[in-house]
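# predicted model and sequence follow; I will ask about them next.
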Amino acid sequence: MARKQAFVVSHKEPQLLVPAKPTPHEIKELSDIDDQKGLRLHISMIMFYRANPLMKARDPVEAIRDALAEALVWYYPLAGRIIHGINEDKFMVDCNGEGILFVEADSNFSLEDLGDAIKPPCLYSKELLYQVSGSDGILGCPLMLVQVTRLICGGSVVAIRVNHVLTDGLGLAQFVKAVGELAQDASSPSTKPVWRRELLTAKHLPPPLQTTYDYPEYGIVSHKSIIDQDKLVSRSFFFGPKEMKAIRRKLPPQTKPRSKFDLITASIWICRTRALEFDADETVAVICAINVRDKGPPELRDGYYGNAVVTSGAVAKARRLLGLLGSPLEYAVELIEKAKSRVTEDYVRSVVNFLVSNGRPPLLRSRSSIAVTDLSRLGFDEMDFGWGKPVYGGTMDGGASATAITHARYRNSDGEDGVLVPVFLPPAAMKKFEEEMKKFTALDPREVIEIPSKSLLKSTL
């Protein structure tokens, strides 16, 4: 039997890519949402493209590299570096035009060879996004790393890593869309970038009308708070038409319509709580990241590419999710809906003030809480550099954490469109999680999810 060929990517020397034209040299302030401690990290997105016979004469590496340089003229702060502001707790951007990192690469695999490896968490992430030594810091490092990999079939892979302090998922999507437009000979991006970070900065905002908001996502503590991040396994769970139909059937009759995000998130929250075997009286939470571009002035809605996301937590005693009292799914969905509905313009002002007054604290990352981000609507599955839409476009690693999950848009091998959610848990907990999730997504009405397993019942006594 012939040995399966190993996946190999040949990387050329990384280069600094500067804006195609001279750009302003200045120091820019970040918002109080931008430089909170919880965003001092990097986020990665990836797009896989089939070969396009009409583009055979054009090299994707060259086309995207040139378009990136043009886009950086419009988004010139991304070519700068993060520096300390008036104190070490406050960051600013030195728009010095030093550039972003760009890597050209070639692979011995075709898109067909990659198969399911393209779905998050991407099996070949380290090869498709080369981690340039010393490039992943927050201060004084390039703010973006882009790798374009040619596949032997004529297809390509575009992977991007960005410093989260500068932008969120929607802001990055706006930049990548601009690159795609410029790669197809547009004279300028269709959406012009808006900086205006003062719109989410406490000293420029009117005080909130209400000062009694709670922020449980910054203060939930469990006595079993640690999950060893080095001993996790990952599984990706697909929620297509059949799975969503099954989940909706688990709600009581005559229940009002619920969103797909709320149903999937509630199901995962319940299954995770059961898999980790919380005691009945322990507090558990799900923390939802909410886009607030529609919660303020028009400048936030069209072109703003800074971080415009706040969080709101849904909190419950574990017994309600273990199924000891009523319908856990209906209860969890209602808590998530209530948490999302709290996020008004006044709530956003209050969060900004809270962050500044409390030293920009990080979100709680513990065994008892899970942060959820919906990346399924960012538009990375629509990004076109001239070769058409990607086969898959979205998150690369799916969070890679036991305390965070992301929703990604995905089309499975049967051609069904749905949402893919990578989950990371210790091996024993993952086995239980899979068992619980099978109950949620089973169309057979005889599957009963409200009755917890014997081991879970023992843990509540």
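Perfect, thanks for sending it.

# okay, CA-based contacts and neighbour counts for the rest of this
Noted.

# now whichever strand or helix holds Met45, how far from the chain's geometric center?
For Met45, the element it lies in under DSSP states H and E is strand 42-49. Taking CA atoms, centre = their mean, to the nearest Å, one finds the center of strand 42-49 at 11 Å from the center of the full chain.

# structure B:
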Amino acid sequence: MGTLNREVPCNLPGDLEVTIQESSMVFPSKQTERKIMFLSNIDKVLNFDVQRLNFFASHQDFPPHIVVDKLKNALADALVHYDFLAGRLKVNSQTGRLEVDCNSAGAGFVVASSSYKLDQIGDLVDPNPAFAQLVHKNKDFLEPGDRPLCVVQLTSFKCGGFAIGFSTSHTAFDGSSFKTFLENLAALAAGKPLVVTPCHDRQLLVARSPPHVSFAHHELLQLDNLRPRFDSGVIGASSEQLDFKIFQLTSDDLKALKERAKSAEGHHSTACITGFNVVTAHVWRCKALSGQDDDPNKSSTILYAVDIRSRLNPPLEKSYVGNAVLTAHATANCKELEEGPLSKLVEIVSEGAKRITDEYARSAIDWGELYNGFPNGEVLVSSWWRLGFADVEYPWGKPRYSCPVVHHRKDIILFFPPLNESEGGVNVLVALPPREMAKFQSLFHKFFLL
């Protein structure tokens, strides 16, 4: 059995003493066509920024100042192939739809330094809130009201190591297409051609005319306008005091959970017993019961993203850029979650993904056309587990670690890989008020050992 939980150390530096040395715009290295890019109904409600970090050890041949030049030039070349990334979001005055004005206004680029060495900022797996200093926010980047869709920040450490932080609008990429973007960026930095030619035709996910909603879509919440409501529900930041804990499951732990799900009485199918499904089922019941108000009939809904590229008919190209993900959901009452076998919960979770067929996906997109639907549930699993950001090979090597920037949100549970991904396993980051965290931790151990 692995280390089932550990607290995020309280002695992590709360201030990385980051100094911004230069902020500038990077423009496409060649002239690009001025045009308007359509955003799908999946894209348009994801109008918020996502921050990601890549940490790199020092490299004799690639000190930070050399990497700055190569990265900046590679980004300029990438903006030729990803011209929308140099554009700006705008609302069409006639249709009211959010779209991208591909106007070559540029992407942001920040050069910074920290007074710390890389090995002084703690275990990189520990989600230090101070890591937010390593990623620049897109809003009002150089001028008030100017919000680039992409800002890249390179922060050098005293040891020669460095971090590259990306802040991108979620309208630009989902996890899969951002991984492809990084692979192409790395190739361009090495003077090589693109690894994958991106597919930018977001009309492939346009709503049907007329829209036809053929499912109930309980996982979607009707919005009053085009923008998600970040002040409520699973997306909203919490004002409560939160404890942060990492629950580490080794490959042996995952194997044990899978075997328990397989061995349950009456369970015959192993098709749904994946690492993701068993961990999701396990943390779902712990999260739901940790906040239980003693009502066994209280319902809990968990949300998680499903890539629809291969589920559509015809399938989307794997190179499709944009958001080709929909939110799967699983619902059960607290009595089922507490008393049901793991196998049953795994089946409920897996049914959420199986539900997303071509017709279901088209129905969800059509729902967005009519109601601006946005994911709605009590808890959201955001999985960075198998996206493979740390597998990207840059001229200066692979990242020592790749991770999201952690936010103060209690209803989002993060899955991400261990520092040494070859060992297998997964890290589960949970943020909860102290009393709920104590109960979650107790339940995590109890249900793991059953």
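Right, received. Where do you want to start? All values derive from a computational prediction rather than experimental measurement.

# could I get the TM-score for this pair?
After superposition, the two chains reach a TM-score (TM-score structural alignment, normalised by the length of the second structure) of 0.86; 422 aligned residues with a CA RMSD of 2.9 Å.

# quick check: the strand holding Met45 of the first structure compared with the second structure, mean distance?
Strand 42-49 of the first structure differs from its equivalent in the second structure by a mean of 0.9 Å after superposition (mean CA distance after the TM-score superposition for the first structure).

# check which helices and strands that strand sits against.
strand 156-163, strand 392-395 (3 or more CA pairs under 8 Å, 6 or more residues apart in numbering; DSSP states H and E).

# quick one: average offset of the longest one versus the second structure, please.
Average distance, strand 156-163 of the first structure versus aligned residues of the second structure after superposition (mean CA distance after the TM-score superposition for the first structure): 0.8 Å.

# Provide the aligned range in the second structure for the strand holding Met45 of the first structure.
Strand 42-49 of the first structure corresponds to residues 49-56 of the second structure when matched by TM-score structural alignment.

# mind listing residues that contact the matching stretch?
Identification of contacts with stretch 49-56 of the second structure by CA atoms under 8 Å, 6 or more residues apart in numbering yields 134-135, 138, 161-170, 390, 397-405.

# can you tell me which of these are buried?
Buried subset of the contacts of stretch 49-56 of the second structure (neighbour count, 16 or more other CA atoms under 10 Å): 134-135, 138, 161-170, 390, 398-405.

# the stretch 251-400 of the second structure: helices as residue ranges?
For the stretch 251-400 of the second structure, helices defined by DSSP state H, counting those that start in this stretch occupy the ranges 251-263, 275-290, 334-339, 342-354, 358-371.

# and those helices as a markdown table, adding mean neighbour count and distance to Asn313 of the second structure?
Output for those, formatted as a markdown table (neighbours: other CA atoms under 10 Å; distance: least, CA to CA, whole Å):
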| stretch | mean neighbour count | distance to Asn313 of the second structure |
| --- | --- | --- |
| helix 251-263 | 18 | 32 |
| helix 275-290 | 22 | 25 |
| helix 334-339 | 17 | 35 |
| helix 342-354 | 21 | 15 |
| helix 358-371 | 21 | 6 |
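
# Met25 of the second structure -> the first structure?
Residue correspondence, TM-score structural alignment: Met25 of the second structure in this structure matches Leu16 in the first structure.

# with adjacent residues omitted, what lies nearest to that match?
Take Leu16 of the first structure and drop its neighbours on the chain: the residue closest to it by CA to CA, 6 or more residues apart in numbering is Leu101, 4.7 Å away.

# same check on Phe109 of the second structure?
Here the residue nearest Phe109 of the second structure, using CA to CA, 6+ apart, is Val152, at 4.9 Å.

# please report how far the one you found lies from His212 of the second structure.
With distances taken as CA to CA, to the nearest Å, Val152 of the second structure is found 40 Å from His212 of the second structure.

# what's the answer for Glu99 of the second structure, then?
Counting by CA to CA, the gap from Glu99 of the second structure to His212 of the second structure is 23 Å.

# swap in Leu12 of the second structure?
52 Å.

# show me where the stretch 351-450 of the second structure has strands.
374-375, 379-383, 401-404, 412-416, 426-432 (DSSP state E, counting those that start in this stretch).

# oh, that last question was meant for the stretch 1-150 of the second structure, not what I typed.
6-7, 18-26, 35-38, 49-56, 88-91, 98-102, 107-114, 150-156.

# output those strands as JSON lines; include the columns mean neighbour count and distance to Asn427 of the second structure.
Listed next are the strands of the stretch 1-150 of the second structure as JSON lines, based on neighbours: other CA under 10 Å; distance: least, CA to CA, whole Å:
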{"stretch": "strand 6-7", "mean neighbour count": "13", "distance to Asn427 of the second structure": "10"}
{"stretch": "strand 18-26", "mean neighbour count": "15", "distance to Asn427 of the second structure": "27"}
{"stretch": "strand 35-38", "mean neighbour count": "17", "distance to Asn427 of the second structure": "37"}
{"stretch": "strand 49-56", "mean neighbour count": "22", "distance to Asn427 of the second structure": "16"}
{"stretch": "strand 88-91", "mean neighbour count": "18", "distance to Asn427 of the second structure": "35"}
{"stretch": "strand 98-102", "mean neighbour count": "22", "distance to Asn427 of the second structure": "36"}
{"stretch": "strand 107-114", "mean neighbour count": "22", "distance to Asn427 of the second structure": "27"}
{"stretch": "strand 150-156", "mean neighbour count": "27", "distance to Asn427 of the second structure": "25"}
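
# please identify which of the ones you listed is closest to Leu419 of the second structure.
Closest approach to Leu419 of the second structure among those is made by strand 49-56 (11.2 Å; CA to CA).
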